[in-house]
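Engineer: The amino acid sequence is not available; the structure is as follows:
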């Protein structure tokens, strides 16, 4: 069997559970061979040895059971970074880069801004911001020790040890702190959502609050004003249909300049506001 045939067979197995079966197969093959996608393309007619094929088949079988590609390869690209990921953290999604873009816009004209990322997981948001703003004081918090261990590893590998990692539930980890910006991608999927089955390999507490998907958002919005400096912003990622509810919660908490941002899929994916 050559590499092209092995890829076609893997794609067929993955297609029932993935909209990107070909890409998934190429990434998994690249992981076991050390080839990038361009190199794989140039080797389509080359034979694949038995040991490599066996390793590839094992990964493909796991992917066919909906295990994320990032868990199988141990890494995920986000923003300009390559991050270590594993079962203890949510796999960073491309739509979350919208939150990073907005955060950088908010602090663009500020010197040495103080920024907190609540529920940091792999550290994707906090480390992306820290990469772009080396002058910023960035605090990354998470309730999960396993997640913070991965975030610390990522910070170390990227040379971003200046990012402060703190254990705590949402704003509890910011006791005594006031920031120019607080960002968060909290769990927002409702408990009964059918999408949870497809995400079963990822940590449940990072996906759903066990209720209507707004409990964590309510807690963050209610507590954020006490931890924001005058003119400070709170930015939140949320579900595709939750923007009106989140804007209302922000207004009730006294935020102004409230708006939502649209992701590449055309959904209102992030909402935020300023505290005076």
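Structural biologist: Great, that's in hand. The structure displayed is predicted, hence computed values, not measured ones.
Engineer: Please make it C-alpha for all contacts and neighbour counts, starting now.
Structural biologist: OK.
Engineer: I'd like to know how far the residue nearest the centre of the chain sits from residue 240.
Structural biologist: Closest to where the C-alpha atoms of the chain average out (CA atoms, centre = their mean) is residue 92, at 2.6 Å. Per CA to CA, to the nearest Å, residue 92 is found 17 Å from residue 240.
Engineer: again, but for residue 89
Structural biologist: 21 Å.
Engineer: who's more crowded, those two?
Structural biologist: More crowded of residue 89 and residue 240, by other CA atoms under 10 Å: residue 89, with 25 against 16.
Engineer: Quick check: the more buried one is in a helix.
Structural biologist: No. Residue 89 is assigned coil when assessed by DSSP: H, G, I helix; E, B strand; the rest coil, not a helix.
Engineer: what helix or strand does residue 216 sit in?
Structural biologist: Here residue 216 sits within helix 215-223, counting by DSSP states H and E.
Engineer: Put this next to the previous one:
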């Protein structure tokens, strides 16, 4: 019975152009039933109220509302983060930058970490979750995103993620941390002006988290680089996520700015350029 309901939902989502109709239908069913995707094997079907709820969610997903907005959760590494309208949904690709930061922080005794453009605080919380000695200072500009980040910090932060609401390019923001950070991570807005993301992104992720400014999408990165340099101690490391077409341009920005060494770009699991790292001289 449930299999037949899922089959109808999968067909509807596929017709609407959803990339992963089977997986999304299963997540929605699990959400309605209060179980996991694997737990669906133990369920015969919906009652009438659950059926209506499921049908409504499927129709919303067919209208390209993000799956995470419908369930209220986004998985990131070992965490389930609260997300919704007003905050950027963390992507699996960003887990690569988080892993790099966790490995780097884990090699230090008491690392001081900064995250700029923190969004939901996904990277910050993963660092403190997997590196017991780390303390993170996270900066986010959007009031809506700050509210989501604080909700996640209240759940996972264990008093080791300190959230600041402010403009990450402002020298006054985190000025008390200047020259003290061992590590800085940033997933900034970097979408070029002429790009056309899919509807889930363009219509539902906040614009300020997407569009980086300029034809190459990297105006925001250029503005952030001086703050990154000021926040880090000599020898401190920075990691910056970027689009797969920016694997040469982001390293070039750091090289042109001066004051950086060991500039390197790194691929994601699909072998596409994904993030740049460098060390303050």
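Structural biologist: Cool, got the structure. Because the structure is predicted, anything quoted here is derived from the model rather than measured.
Engineer: What residues in the second structure pair up with the next helix or strand after the helix holding residue 216 of the first structure?
Structural biologist: Proceeding N to C from helix 215-223 of the first structure, the next assigned helix or strand is strand 228-237, under DSSP H and E. Aligned by TM-score structural alignment, strand 228-237 of the first structure falls on residues 232-241 of the second structure.
Engineer: hang on, residue 128 of the first structure packs against residue 80?
Structural biologist: Yes. With contact defined as CA atoms under 8 Å, residue 128 of the first structure reaches residue 80; the gap is 7.4 Å.
Engineer: Have a look at those two and say which one is more surrounded.
Structural biologist: The neighbour comparison of residue 128 of the first structure against residue 80 (other CA under 10 Å) goes to residue 128, with 19 against 9.
Engineer: which residue in the second structure lines up with the more buried one?
Structural biologist: Aligned partner of residue 128 of the first structure by TM-score structural alignment: residue 126.
Engineer: My reading is that its match is in a strand; is that accurate?
Structural biologist: No. The assignment for residue 126 of the second structure, made by three-state DSSP, is helix rather than a strand.
Engineer: Mind jotting down where the helices sit in the stretch 151-276 of the first structure?
Structural biologist: Shown for the stretch 151-276 of the first structure, the helices assigned by DSSP state H, counting those that start in this stretch span residues 195-198, 215-223, 243-252.
Engineer: Can you lay out those as JSON lines showing mean neighbour count and distance to residue 234 of the first structure?
Structural biologist: Listed next are the helices of the stretch 151-276 of the first structure as JSON lines, based on neighbours: other CA atoms under 10 Å; distance: least, CA to CA, whole Å:
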{"stretch": "helix 195-198", "mean neighbour count": "13", "distance to residue 234 of the first structure": "27"}
{"stretch": "helix 215-223", "mean neighbour count": "18", "distance to residue 234 of the first structure": "8"}
{"stretch": "helix 243-252", "mean neighbour count": "18", "distance to residue 234 of the first structure": "9"}
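Engineer: Of all those, which one is nearest residue 264 of the first structure?
Structural biologist: Closest of the helices of the stretch 151-276 of the first structure to residue 264 of the first structure is helix 243-252, at 15.6 Å (criterion: CA to CA).
Engineer: Show me where the second structure has its strands.
Structural biologist: With DSSP state E as the criterion, the second structure has strands at 73-76, 79-82, 112-116, 135-140, 161-165, 181-186, 232-241, 260-267, 273-280.
Engineer: Can you add mean neighbour count and distance to residue 31 of the second structure and give those back as CSV?
Structural biologist: CSV is the format used below for the strands of the second structure (neighbours: other CA under 10 Å; distance: least, CA to CA, whole Å):
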stretch, mean neighbour count, distance to residue 31 of the second structure
strand 73-76, 18, 10
strand 79-82, 19, 13
strand 112-116, 26, 31
strand 135-140, 24, 29
strand 161-165, 19, 29
strand 181-186, 25, 31
strand 232-241, 23, 31
strand 260-267, 17, 33
strand 273-280, 23, 31
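Engineer: can you list these in TSV and add distance to residue 21 of the second structure?
Structural biologist: Converted to TSV, the strands of the second structure look like this (distance: least, CA to CA, whole Å):
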stretch	distance to residue 21 of the second structure
strand 73-76	17
strand 79-82	21
strand 112-116	34
strand 135-140	33
strand 161-165	36
strand 181-186	31
strand 232-241	28
strand 260-267	27
strand 273-280	26
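Engineer: what about the closest residue to residue 36 of the first structure other than its chain neighbours, neighbour count?
Structural biologist: Spatial nearest neighbour of residue 36 of the first structure, excluding adjacent residues (CA to CA, 6 or more residues apart in numbering): residue 30 at 5.7 Å. Counted with other CA under 10 Å, the neighbours of residue 30 of the first structure add up to 18.
Engineer: Could you pull out the buried residues of the longest helix along the first structure?
Structural biologist: When the first structure is parsed with DSSP state H, its longest helix is helix 50-64. By neighbour count, with 16 or more other CA atoms under 10 Å as the criterion, the buried positions of helix 50-64 of the first structure are 53, 56, 57, 59, 60, 63, 64.
Engineer: Show me which of those residues is closest to residue 254 of the first structure.
Structural biologist: residue 63 (45.5 Å).
Engineer: So what does that closest one match up with in the second structure?
Structural biologist: Under the alignment (TM-score structural alignment), residue 63 of the first structure pairs with residue 61 in the second structure.
Engineer: hang on, the earlier thing: nearest to residue 3 of the second structure, out of the strands of the second structure?
Structural biologist: strand 73-76 (24.2 Å).
Engineer: Now do that closest one: which elements does it pack against?
Structural biologist: Here strand 73-76 of the second structure touches strand 79-82, going by 3 or more CA pairs under 8 Å, 6 or more residues apart in numbering; DSSP states H and E.
Engineer: quick one: contacts of the strand it packs on?
Structural biologist: Here strand 79-82 of the second structure makes contact (CA atoms under 8 Å, 6 or more residues apart in numbering) with 72, 73, 74, 75, 120, 122, 126, 148, 151, 152.
Engineer: which one is the second one nearest to, not counting chain neighbours?
Structural biologist: When the adjacent residues along the chain are set aside, residue 73 of the second structure lies closest to residue 82, with 4.8 Å between them (CA to CA, 6+ apart).
Engineer: Map the one you found onto the first structure.
Structural biologist: The equivalent of residue 82 of the second structure in the first structure is residue 84 (alignment by TM-score structural alignment).
Engineer: ok, for residue 163 of the second structure, nearest residue in space, not its chain neighbours?
Structural biologist: Closest residue to residue 163 of the second structure apart from its sequence neighbours, by CA to CA, 6+ apart: residue 138 at 4.8 Å.
Engineer: Quick check: the counterpart of residue 139 of the second structure in the first structure vs residue 266 of the first structure, distance?
Structural biologist: Matched across to the first structure, residue 139 of the second structure falls on residue 141, judged by TM-score structural alignment. Using CA to CA, we find residue 141 of the first structure at a distance of 30 Å from residue 266 of the first structure.
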